[in-house]
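A.B. asks: All I have is the shape, not the residue letters:
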């Protein structure tokens, strides 16, 4: 059996509207949104009395980010919102962009915080930004 592809990454959020707006500003599109609930969903995710709203975001090349707002049971915050990059667990998602300076400026104008930036030789420029709910997004621009 061979791995075929990655379908999406899940991010559990509290303020679904703010996080959707952040990713739309970054360049993703909202593919769809729905509320799911009931015993089958609970059995799948290992929780009881689940009710959540899911928004599926897509990158221009079709990759998915699933945003999930739990109504019941309430989501649990584990650690600080502004946890550093070396915190255990999934910490960031990276996107390839054109004109990293323009993307960083646009995202900062919409409330994102610049964590840091660097140039990797003559091949890439990188920047880390923090968006709503502490979500870390890495941006990579291929040079030349």
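C.D. replies: Nice, I can see it. This one's a predicted model, so the numbers in the text were calculated from it and none came from an experiment.
A.B. asks: contacts, neighbours, all on C-alpha from now
C.D. replies: OK.
A.B. asks: Can you show me the helices along the chain?
C.D. replies: 16-26, 39-45, 100-109 (DSSP state H).
A.B. asks: Give the buried residues for the second one.
C.D. replies: It refers to helix 39-45. Residues residue 41 are the ones in helix 39-45 that count as buried (16 or more other CA atoms under 10 Å).
A.B. asks: In addition, the following structure is provided for comparison:
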């Protein structure tokens, strides 16, 4: 019997309070809105372990079509914890990193959606310019601009 093979990473999920604000922010970043749906019922709760749940989701996809971001707004059961203000060295989900062609221009656009730079935009050798920012609802997002031969 052969070992099962990993085929791909399907998506990363983020729980938010406002799907509309999150969709607008990630659309401005450059992801494409793929669809929105309500997931509910006993079958869904069996997957998550939450019982009878009702969740509104929105799927965002990267321009290359290879990666997705699933935004979720829990209607039932209620949200039980909030980790959005956790510092970079906290355990668990930390951030999603996105590669952009121009970090300064991207930051300027995202600031119009309430994004705030966490530290500074820094350059790592001749390879990347990098930064972390807080997006809607305090979500931590990383941006990387490839330089030189990484472009």
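C.D. replies: Arrived safely, thanks for sending. Every value quoted in this text rests on a predicted model; they were computed, and no experiment measured them.
A.B. asks: about what we covered before: dump the helices of the first structure to a markdown table, plus distance to residue 141 of the first structure.
C.D. replies: As requested, the helices of the first structure are arranged in a markdown table below (distance: least, CA to CA, whole Å):
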| stretch | distance to residue 141 of the first structure |
| --- | --- |
| helix 16-26 | 14 |
| helix 39-45 | 36 |
| helix 100-109 | 6 |
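A.B. asks: Would you map the strands across the second structure?
C.D. replies: Counting by DSSP state E, one finds strands in the second structure at the ranges 12-15, 32-41, 53-61, 68-76, 96-99, 116-117, 122-124, 128-134, 140-146.
A.B. asks: so what corresponds to residue 100 of the first structure in the second structure?
C.D. replies: Matched to the second structure by TM-score structural alignment, residue 100 of the first structure sits across from residue 103.
A.B. asks: and if you look at residue 110 of the first structure?
C.D. replies: Matched to the second structure by TM-score structural alignment, residue 110 of the first structure sits across from residue 113.
A.B. asks: picking up where we left off before, quick one, which of the helices of the first structure is nearest to residue 2 of the first structure?
C.D. replies: Ranking the helices of the first structure by distance to residue 2 of the first structure, with CA to CA as the measure, places helix 39-45 first at 23.1 Å.
A.B. asks: residues contacting the match of residue 110 of the first structure?
C.D. replies: Under the criterion of CA atoms under 8 Å, 6 or more residues apart in numbering, the contact partners of residue 113 of the second structure comprise 24-25, 135-136.
A.B. asks: Could you do residue 118 of the second structure as well?
C.D. replies: The contact partners of residue 118 of the second structure, by CA under 8 Å, 6+ apart, come to 131-134.
A.B. asks: List just the nearest of the residues you listed to residue 71 of the second structure.
C.D. replies: The closest of the contacts of residue 118 of the second structure, once distances to residue 71 of the second structure are taken by CA to CA, is residue 134, at 16.0 Å.
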